[in-house]
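Colleague: below are the sequence and a predicted model; questions follow.
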Amino acid sequence: MASHVVGYPRMGPKRELKFALESFWDGKSSADELQNVAADLRASIWNQMADAGIKFIPSNTFSYYDQVLDTTAMLGAVPPRYSWNGGEIGFDVYFSMARGNASVPAMEMTKWFDTNYHYIVPELGPDVNFSYASHKAVQEYKEAKALGMETVPVLVGPVSYLLLSKPAKGVEKSFSLLSLIDKIIPVYKEVVAELKAAGATWIQFDEPTLVLDLDSHKLQAFSDAYSELQSSLSGLNVLIETYFADVPAETYKILTSLKGVTGFGFDLIRGTKTLDLIKTEFPLGKYLFAGVVDGRNIWANDLASSLTTLQDLAGTVGKDKVVVSTSCSLLHTAVDLENETKLDQEIKSWLAFAAQKVVEVNALAKALSGQKDEAYFSSNAAAQASRKSSPRVTNEAVQKPAAALKGSDHRRATNVSARLDAQQKKLNLPNLPTTTIGSFPQTMDLRRVRREFKAKKISEDDYVKTIKEEINNVVKLQEELDIDVLVHGEPERNDMVEYFGEQLSGFAFTVNGWVQSYGSRCVKPPIIYGDVSRPKAMTVFWSSMAQSMTKRPMKGMLTGPVTILNWSFVRNDQPRQGINQIQCPVNLRIFKLFN
């Protein structure tokens, strides 16, 4: 029986790390206090996995900000503007790279593949002097060991690290980031040697860029890097982990032919083609870390279906060589469903957050080894059936208009020039009209008023009066600045997705379903569990009020359907394009409000 988790959320079930970080940044608490909160969180996570029965527990997936930034620190790849003088990188340099300081800006931040998580982009050039400058991976391994737990230290792999970097400012366009591979491998060797000396028996390299369409020289760099590392890795079990998509066939062939690698991890939720590759050919005697529990979404696993997949794989690679795993790090899910005391019980039975997914992984591993928990599987099957048959999921009032949509419904009846002429006659705008995107800063007072209204501590009349005053101030300011097309500032909106989702059927909302976006920034994605419809107008009241305050055009602002989908936990019982189609009737009706 073997079970594994690629990674786990860091913020804590109630965002404990977020508040500790922000307190430290504000100078209200010490570095020791921050480190104590972090250590408690790590211990809690490791103990939780151990109690659930996970065999391969990851370490070094915790981060004070971002795992790629941690790798930058490990490699000593600090841009010169941060005035680092060598030695172990501390909080001052680390957080300056992440957030900037009074004299220098932060490093660039961008999305981690197609998730809503963001990483700090390394800035590299030919003159970077790499050195082993952060011993975090080893320290956390030792920390877990002192608590009586053997863990698998996780490192961002050398090739993915370079491919996710960018050339430093002023570096010639012809510079190849992969040319630095020979400079960073010696540091990786030092880390590996120290982990071996500390007693590590497994090590995990995350190489998610292997799911991209890599050209031959990038694949060659990957092969060369692990060939160079091979002697250092001798005596260790080595796992190379991929996730987020299928591994292309040529890449799969190169990956699985590497010498000195013990196991390979694949996302089998999104990687259905990879599943076919594994069934066709998998290296004899190697471990398959089968990512059958979704690390990107919050739906309970269909245990019966996953078990069938695992049994098929066991027939191909051998039952003793299959390790049940998550499809990727659970970083991208909410932390613990147990903290959702206000969530509808029926919907709650359909869900699994990170803590529950850990249990699912081990339940599948036990079942594969012949120790199936019949009661647990039976409860899961009942929840799956409930979700499939629930009238709350399938709504005929949405299905019928969606099915009746024609291609012409997605196109305007008039051409652009006719619409522009009509717009100009009505609005009489100058040749270069000015406007803003829409939202104005949300003050602490505005947030307080919204909280008080939601908690029924103030009346609706008092709430509307406060918001109306704020809109009026925003309108006056724009008129003073001579803006041509005004916005109302959106003071009534808590979040650009949540605000609309709360007014649509088919959406559910959590109390503590927080997911890290970057640093200490967390979001609480809505859950789209059913067909979406709009019971009533959502923005007309506030937009009409704002328009009444000015003779200038007032824009109505809506978050688009693609953003709503990508910032939500979406249904997994249909393809994403199907979800887009179901959204269309709703959004067509919404936009008609402003036509």
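Modeller: Here it is on my side, so go on.

Colleague: okay, CA-based contacts and neighbour counts for the rest of this
Modeller: Will do.

Colleague: can you show me the helices along the stretch 1-150 of the chain?
Modeller: Along the stretch 1-150 of the chain, counting by DSSP state H, counting those that start in this stretch, helices occupy 16-25, 31-52, 67-74, 91-99, 136-146.

Colleague: now the ones you listed in JSON lines, with distance to Glu340 and mean neighbour count?
Modeller: Listed next are the helices of the stretch 1-150 of the chain as JSON lines, based on distance: least, C-alpha to C-alpha, whole Å; neighbours: other C-alpha atoms under 10 Å:
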{"stretch": "helix 16-25", "distance to Glu340": "16", "mean neighbour count": "18"}
{"stretch": "helix 31-52", "distance to Glu340": "18", "mean neighbour count": "17"}
{"stretch": "helix 67-74", "distance to Glu340": "28", "mean neighbour count": "23"}
{"stretch": "helix 91-99", "distance to Glu340": "32", "mean neighbour count": "18"}
{"stretch": "helix 136-146", "distance to Glu340": "29", "mean neighbour count": "19"}
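
Colleague: so for Thr274, which of those helices sits nearest?
Modeller: helix 67-74 (25.8 Å; C-alpha to C-alpha).

Colleague: other SSEs contacting that closest one?
Modeller: Counting contacts by 3 or more C-alpha pairs under 8 Å, 6 or more residues apart in numbering; DSSP states H and E, helix 67-74 packs against helix 91-99, strand 118-120, strand 151-156.

Colleague: just checking, what packs against the last one?
Modeller: It refers to strand 151-156. Where contact means 3+ C-alpha pairs under 8 Å, 6+ apart, strand 151-156 is packed against strand 57-59, helix 67-74, helix 136-146, strand 202-206.

Colleague: thinking again about what came up before, and the helices and strands packed on helix 67-74 as a markdown table, adding distance to Asp495?
Modeller: Below are the helices and strands packed on helix 67-74 laid out as a markdown table (distance: least, C-alpha to C-alpha, whole Å):
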| stretch | distance to Asp495 |
| --- | --- |
| helix 91-99 | 23 |
| strand 118-120 | 18 |
| strand 151-156 | 32 |
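
Colleague: nearest to Met1, of those?
Modeller: Closest to Met1 of the helices and strands packed on helix 67-74, according to C-alpha to C-alpha: strand 151-156, at 16.6 Å.

Colleague: how far does that closest one sit from its chain's centre?
Modeller: Distance, stretch centre to chain centre, for strand 151-156: 19 Å (C-alpha atoms, centre = their mean, to the nearest Å).

Colleague: contacts for it next, please.
Modeller: Residues outside strand 151-156 that contact it (C-alpha atoms under 8 Å, 6 or more residues apart in numbering) are 56-61, 67-68, 71, 137-138, 141, 144-145, 200-207.

Colleague: can you map out the helices along the stretch 251-400 of the chain?
Modeller: Listed in chain order, the helices of the stretch 251-400 of the chain (DSSP H, counting those that start in this stretch) span 272-280, 303-317, 345-348, 354-368, 374-389, 396-404.

Colleague: closest to Thr414 out of the ones you listed?
Modeller: Thr414 lies closest to helix 396-404 among the helices of the stretch 251-400 of the chain, at 21.3 Å (C-alpha to C-alpha).

Colleague: got another, please set it beside the one above:
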Amino acid sequence: MIKSYVTGFGRIGEQRELKKVLENFWAKKATKDELEKTASILKKRHWKYQKDAQIDFISSNDFSFYDLVLDTIITLGCIPDRFKGLDGLELYFALARGQKDIKALEMTKWFNTNYHYIVPELNKNTKFKLNSQKIINEYKEAKENGIKTKINLIGPITFLALSKTNDGSCSFELLNDILVVYEELLEEISKLDDEIFVQFDEPIFVTDFGDKIVDKILPVYEKLNSVSKNIKIIFATYFEEALKAVDELVKSSIYGLELDFVYGQKNELALEKIAKTDLTLFAGIIDGRNVWKSDIDERLEFVNKISTIIPKDRLVLGTSCSLLHVPFSLKYEDKLNKDIKSWLSFALEKLEEIAIITKLANNQELNETENKIYQENKNSLKTKSTSTLIHDKNVQQRVKSISKFQREKDFAERIKIQRQILNYGILPTTTIGSFPQTSELRQVRNAYKKGLISKEVYEDDIKDYIDNCIKFQEECGIDVLVHGEPERNDMVEYFGEQLKGYAFSKNGWVQSYGSRCVKPPLLFGDVSRPEPMTVKWITYAQNKTKKIVKGMLTGPVTILNWSFVRNDIPRGEIAKQLALCINDEIADLQNSGIKIIQVDEAAFKEGYPLREVNVAEYEKFAVDCFKLSVSSAKASTQIHTHMCYSEFNDIIKTIEAMDADVISIETTRSGNELLKIFAKVGYKQEVGPGVYDIHSPRIPNTKEILNQIKALLEVLPKERLWINPDCGLKTRKWEEVKPSLINLVKATKLAREL
């Protein structure tokens, strides 16, 4: 009989309960007991939902206070020396957020998602020491609630592949040492039950780099598999195909193999090989990364096809990846258009889809509730295929008519004009855009949305915030100002709310990192801009100062990558629609007197395919769409862009091809290593490497920032450097931001005298 599984489940809570208690804990408004009580309630609730959906393989150790890679660092005891003297939750959160004079570990994107993980920091002298407490306790906790779970672990090969060394050594030199700890962990796990399933997440093997290290799979997993006969190992991959890994795993004696058949359709090519072994196939057939309903009949047909190759008693159906990447439930979405809501499926609804498909594949009769869901699935897909909400002929025609992607002059000519007109000096200072989003500010926006205050009252409050923002920046001495973005809830949602073709959930939150949650808008149809989106508030701010105020826009690729995107047309076509909207906005801003416009592409790298064979297609539409969006800018209008945590070594030429005048990037946690690639390739445009880590509550002092700037000056000439924080300041508090920016300006003034 075919069974069911879920790769992993979200942990933030259906009402962001974990976020709230975490932030209260950090603010010393909640105790450790309150934090742990909330965690226990959430785990119990999430396990129950999966049990009620008749999921056979439910996970434990998929819950985390911050990040599962960070949890693995704690489990393996590989703590950098600078954190010595700390323990417990103080150590845990210091690793993620920093503490006083202790810098946090680096943070970057989890493969090609908007989820961030904490990067392990190793060196050739790193020692490992097992701390299995969380894993053991969570398994026991689930069992007390009547659920025997599979235990989720980050696999040792992926852990080392995602690690960074601070001494130039290769992380894989530590493979034997780390395996000793994994073996100890499995020995402890083996004592928990007569039979225990352990899922090792090894997504590194859906990448080209993973293909180069497949020779490590067999020796590692045969060794782990030999620890105890009562442990059944599931080797899990997701996000793409893993054919070369399968070639190794079919030689192994492990229990199961998880493959993604949504984003890794080529995995079908491995079915015959798997069928000739004793491996159980965990087939990811339900999209764990997007929010659209699965076509149950189409998925069932696919399962029936698989089951002619893989015996049903060796087939388990589930999600393509962890449900961490989608919102919790549709049950709170009472304001969504009925048709649009009928096309959606969040985490709980995906559990229902798995249950129904599993039953139908086993020729079992659906109960009344399941049959109703099944019929609604069929009906909603019919309405979606013909809906006039989705298709706009005018937008489609405009995309077909695109003829211009270039600005009117090349960079060398533009920058001469800009420097003359804008008259900024050496090492100009600026910020990335947003300033602290206070609780009072959020309350004002919410009250206005709910009709509790008038437009006049709302706008007066927004103006007061902008006035204070401008005043502080002028007093602080920042050169190029921003308006602080008080009117914006989110850098994508704000724009989506003003574009046709978008819808918005009420409670569609997903975790980005730690307590940081985002609510991606729902891009369901052809996109157009009915009217200007930012001109009113940017020009208001500009009229309050003689200094230059940057216009702040989100770029088309980031809007695309940070939305839940329709899946009926190519993403490149959707990006062009978005680019035309930004193009129109830039024209309106510069015609209103705005001289510098920042088009953020924070998620540019995030959208990269995991396989090199697919990269050229993505780069083509991503670069073209950025250039299309800024092609309305005059030579005298300076275009900035910003990119978040990314590795740029492999895409530096692509960034150059985007042809922005200034790029700002996050570099504080990685030092100037990231910047060296800009110097190595002879990057000609201007660069603003971050010198203030905004993902930590730490306040950097003047000396620390000056040292950061000195390190930057070793790589690039001061004539081409801007000084700015790593990212926007919306998540920080004013009492952190003000002294930090004052120190930033002081340090810059000292650097100008060097």
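Modeller: Right, received. Where do you want to start? Quick caveat, the model's predicted, so the values are computed rather than measured.

Colleague: just the TM-score for the two chains, thanks.
Modeller: Once superposed, the chains reach a TM-score of 0.93 (TM-score structural alignment, normalised by the length of the first structure), with 584 aligned residues with a C-alpha RMSD of 2.2 Å.

Colleague: of the helices and strands packed on strand 151-156 of the first structure, which is nearest Ala352 of the first structure?
Modeller: Here strand 57-59 is closest among those (C-alpha to C-alpha), at 19.2 Å.

Colleague: residues making contact with the closest one?
Modeller: For strand 57-59 of the first structure, contacts defined as C-alpha under 8 Å, 6+ apart pick out 4-7, 46, 49-50, 137, 140-141, 144, 150-154.

Colleague: and that strand, how far out from the chain's middle?
Modeller: The answer for strand 57-59 of the first structure is 19 Å, by C-alpha atoms, centre = their mean.

Colleague: gap between the two ends of stretch 165-175 of the second structure?
Modeller: Terminal residues of stretch 165-175 of the second structure lie 13 Å apart, using C-alpha to C-alpha, to the nearest Å.

Colleague: my bad, stretch 255-272 of the second structure
Modeller: Stretch 255-272 of the second structure has an end-to-end distance of 17 Å (criterion: C-alpha to C-alpha).

Colleague: how about stretch 60-80 of the second structure?
Modeller: End to end - C-alpha to C-alpha - stretch 60-80 of the second structure spans 27 Å.

Colleague: repeat for stretch 105-122 of the first structure
Modeller: 14 Å.

Colleague: repeat for stretch 519-534 of the second structure
Modeller: Distance between the boundary residues of stretch 519-534 of the second structure (C-alpha to C-alpha) amounts to 20 Å.

Colleague: could you tell me where it falls in the first structure?
Modeller: Aligned using TM-score structural alignment, stretch 519-534 of the second structure spans residues 524-539 in the first structure.

Colleague: what about that stretch, distance to the chain center?
Modeller: 21 Å.

Colleague: same deal with stretch 147-157 of the first structure?
Modeller: 21 Å.

Colleague: distance of the residue lying closest to Glu22 of the first structure once chain neighbours are set aside from Leu17 of the first structure?
Modeller: Using C-alpha to C-alpha, 6 or more residues apart in numbering and skipping the chain neighbours, the partner closest in space to Glu22 of the first structure is Ser520 (7.3 Å). Here Ser520 of the first structure is placed at a distance of 7 Å from Leu17 of the first structure (C-alpha to C-alpha).

Colleague: try Lys366 of the first structure
Modeller: Lys366 of the first structure sits 33 Å away from Leu17 of the first structure, going by C-alpha to C-alpha.

Colleague: again, but for Ser30 of the first structure
Modeller: For Ser30 of the first structure relative to Leu17 of the first structure (C-alpha to C-alpha), the value is 14 Å.

Colleague: over to Glu490 of the first structure?
Modeller: Distance, Glu490 of the first structure to Leu17 of the first structure, using C-alpha to C-alpha: 30 Å.

Colleague: what of Lys169 of the first structure?
Modeller: Relative to Leu17 of the first structure, Lys169 of the first structure is positioned 33 Å away (C-alpha to C-alpha).

Colleague: next: Ala354 of the first structure.
Modeller: Counting by C-alpha to C-alpha, the gap from Ala354 of the first structure to Leu17 of the first structure is 16 Å.

Colleague: now the helices of the stretch 1-150 of the first structure in CSV, with distance to Ser83 of the first structure?
Modeller: Below are these laid out as CSV (distance: least, C-alpha to C-alpha, whole Å):
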stretch, distance to Ser83 of the first structure
helix 16-25, 20
helix 31-52, 21
helix 67-74, 14
helix 91-99, 8
helix 136-146, 21
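
Colleague: out of those, the one nearest Lys406 of the first structure is which?
Modeller: Nearest to Lys406 of the first structure, of the helices of the stretch 1-150 of the first structure and by C-alpha to C-alpha, is helix 67-74 at 45.6 Å.

Colleague: where does that closest one end up in the second structure?
Modeller: Aligned using TM-score structural alignment, helix 67-74 of the first structure spans residues 68-75 in the second structure.

Colleague: please apply the same query to stretch 116-129 of the first structure.
Modeller: Using TM-score structural alignment, the residues of the second structure aligned to stretch 116-129 of the first structure are 114-127.

Colleague: and the matching stretch, what's buried?
Modeller: Across stretch 114-127 of the second structure, burial judged by 16 or more other C-alpha atoms under 10 Å covers 114-123, 126.

Colleague: and of those residues, the nearest to Val181 of the second structure?
Modeller: The shortest gap between Val181 of the second structure and any of these belongs to Thr126, at 12.8 Å (C-alpha to C-alpha).

Colleague: nearest residue to the closest one other than its sequence neighbours?
Modeller: Closest residue to Thr126 of the second structure apart from its sequence neighbours, by C-alpha to C-alpha, 6+ apart: Cys78 at 6.5 Å.

Colleague: so how many other residues sit close to the one you found?
Modeller: Applying other C-alpha atoms under 10 Å, we find 19 residues neighbouring Cys78 of the second structure.

Colleague: show me what contacts it?
Modeller: With contacts defined as C-alpha under 8 Å, 6+ apart, Cys78 of the second structure is in contact with 122, 126-129.

Colleague: kindly report the same for Ala242 of the second structure.
Modeller: Contacts of Ala242 of the second structure (C-alpha under 8 Å, 6+ apart): 205-207, 259, 264, 267.

Colleague: switch to 7 Å and redo it
Modeller: 205-206, 267 (C-alpha atoms under 7 Å, 6 or more residues apart in numbering).

Colleague: whichever of these end up buried, select them in ChimeraX.
Modeller: The ChimeraX selection below is limited to those of those classed as buried (16+ other C-alpha under 10 Å):
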select :205,206,267
